[in-house]
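Novice: Give me coordinates for this.
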Amino acid sequence: MTVQTLTGERADLLESLGMARYFLKYTVRDLTDEQAAARPTVSELTLGGLIKHVGEIERQWARFVTDGPSAVAMPEDEAGFEAWANGFRMLPGETLASIIARYDEIASETDELIRTWPDLDASHELPPAPWFRPGARRSARRVFTHIIAETAQHAGHADILRESIDGQKSMG
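Specialist: Next comes the predicted model:
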């Protein structure tokens, strides 16, 4: 039996996303749930909430590839905005371990989508939002690079939060 190794563009996407995820998760190593839920800066961000947010955004954008713009539509009512805000928080009953486990499930699903989606050029129109030009489209390729960028950006935020908690850094 021959084992086929993924090469080229898809391998590059997976490697880049894997590295960004690694640094995001490495940042929370050895933290307690209380530390992960702490707000060590003037920002509302917490480490647990940040990982939760990155996972949910990744899930939404992956669903955009498969299902179209309704997967990333803006909240339209108070309940939607509250749910969005809770995506940045560790809620009662949530633990850092449960958030990371959910993030790992989402990551596995996204990785499979990157490996198997038939056409990286396939695109959908973006939903209405102040930051999207009306009628703009995103290909699967562009969505996957966006997920990489989003993860890497928030890994940097996480590094600042972690250093504020106990002086630990992801790099350096």
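Novice: When you work out contacts or count neighbours from here on, use the C-alpha atoms and nothing else.
Specialist: Fine.
Novice: Which parts of this structure are helices?
Specialist: 8-26, 33-37, 47-67, 78-86, 96-116, 140-166 (DSSP state H).
Novice: got the contact list for the fifth one?
Specialist: What that stands for is helix 96-116. Outside helix 96-116, the residues that touch it by CA atoms under 8 Å, 6 or more residues apart in numbering are 6, 10, 13-14, 25, 32-33, 36, 48, 51-52, 55-56, 58-59, 62, 144.
Novice: structure for this one too, so we can compare:
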Amino acid sequence: MTTTRTDATPATPATARPAPTGERADLLASLAQRRFFLRFTVQNLDDEQAGRRTTVSELTLAGLVKHVAVMEHQWLDFVLVGASAFDGGMAARQDEFHGGFRLLPGETLAGVLDRFDEVARRTERIVAEVADLDDAHPLPAAPWFEPGASWSVRQVLLHLIAETAHHCGHADILREALDGARTMG
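Specialist: Sure thing, here's the model as predicted:
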């Protein structure tokens, strides 16, 4: 059994589990592929380019990477502790986006990518350690969730795959507007 620290990161078990196989491996590989596409989209950019708005949207390439990392971290907190991972509601989550989809003074693309990779490693550890992909928690009350619905670990992973792919499409548009590079087509 794995113990949980107060930061909702699982402690290292006495004996490490073997690498995931089967469905767990497939879900993690699919998520990793989407993360790769997002990372690929920001390759060879400097901080100014990664932080530049290239459309009428507030989105920036670095901001999308930050958002995906925050979202993934919070959803894995949900896997560990349930709906309390979302205490404070969406306003609190928006604050976690560090001022929106942009780099703040002192932040760098390299730092954002390091955090992105750290969150990915955490996700892989948690998915390897969770007892069952069918383990579920009730979702927090929100207009976009069906009242009383619960999500399993599997549903959280599918959601993360879809959301990351969704943001890869945004990133591709932003990158093409920035310098003409097309990473998804």
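Novice: How alike are these chains, TM-score-wise?
Specialist: Remark: TM-score between the superposed chains equals 0.91 [TM-score structural alignment, normalised by the length of structure 1]; 167 aligned residues with a CA RMSD of 1.7 Å.
Novice: if you compare the helices of structure 1, which one is most tucked away?
Specialist: helix 47-67 (a mean of 23; mean count of other CA atoms under 10 Å).
Novice: Pull up the aligned stretch in structure 2 for that helix.
Specialist: Taken onto structure 2 by TM-score structural alignment, helix 47-67 of structure 1 occupies residues 61-81 there.
Novice: what comes into contact with that stretch?
Specialist: For stretch 61-81 of structure 2, contacts defined as CA under 8 Å, 6+ apart pick out 8-9, 38-39, 42, 50-52, 84-86, 96-97, 100-103, 109, 112-113, 115-116, 119-120, 123, 126, 136-137, 152-153, 156, 160, 163-164, 167, 171, 174-175.
Novice: State the distance from the residue nearest in space to the middle of structure 1 to Leu113 of structure 1.
Specialist: Nearest to the mean C-alpha position of structure 1, by CA atoms, centre = their mean, lies Val54 at 2.7 Å. In this view, Val54 of structure 1 and Leu113 of structure 1 are 17 Å apart by CA to CA, to the nearest Å.
Novice: Provide the contact partners of stretch 26-36 of structure 1 at residue level.
Specialist: Against stretch 26-36 of structure 1 from outside (CA under 8 Å, 6+ apart): 46-49, 95-96, 155, 158-159, 162, 165, 169-170.
Novice: if we can go back for a sec, the match of helix 47-67 of structure 1: average distance to aligned residues in structure 1?
Specialist: Superposing on structure 1 places stretch 61-81 of structure 2 at an average distance of 0.3 Å from its equivalents, by mean CA distance after the TM-score superposition for structure 1.
Novice: So what's the gap between that stretch and the chain middle?
Specialist: Relative to its chain's centre, stretch 61-81 of structure 2 lies at 3 Å (CA atoms, centre = their mean, to the nearest Å).
Novice: likewise stretch 34-51 of structure 1?
Specialist: Counting by CA atoms, centre = their mean, stretch 34-51 of structure 1 comes out at 16 Å from the chain centroid.
Novice: for stretch 120-138 of structure 2, same thing?
Specialist: How far stretch 120-138 of structure 2 lies from its chain's middle: 14 Å, per CA atoms, centre = their mean.
Novice: What of stretch 71-90 of structure 1?
Specialist: Per CA atoms, centre = their mean, the centroid offset for stretch 71-90 of structure 1 relative to its chain is 15 Å.
Novice: and Leu157 of structure 2, what pairs with it in structure 1?
Specialist: With TM-score structural alignment as the criterion, Leu157 of structure 2 lines up with Phe144 in structure 1.
Novice: For its match, list the residues it contacts.
Specialist: Here Phe144 of structure 1 is in contact with 13, 62, 114 (CA under 8 Å, 6+ apart).
Novice: And for the corresponding residue of structure 2 for Thr27 of structure 1, the neighbour number?
Specialist: Using TM-score structural alignment, the partner of Thr27 of structure 1 in structure 2 is Thr41. Residues near Thr41 of structure 2, counting by other CA atoms under 10 Å, number 24.
Novice: how close does Thr41 of structure 2 get to Ser84 of structure 2?
Specialist: Where Ser84 of structure 2 is concerned, Thr41 of structure 2 sits at a distance of 33 Å (CA to CA).
Novice: And Ala177 of structure 2, by the same measure?
Specialist: Applying CA to CA to Ala177 of structure 2 and Ser84 of structure 2 gives a distance of 39 Å.
Novice: Arg39 of structure 2 now?
Specialist: 30 Å.
Novice: same deal with Ala29 of structure 2?
Specialist: 28 Å.
Novice: what's the answer for Val68 of structure 2, then?
Specialist: 20 Å.
Novice: Aligned counterpart of Met129 of structure 1 in structure 2, please.
Specialist: You called it Met, but residue 129 of structure 1 is Ala. Aligned partner of Ala129 of structure 1 by TM-score structural alignment: Ala142.
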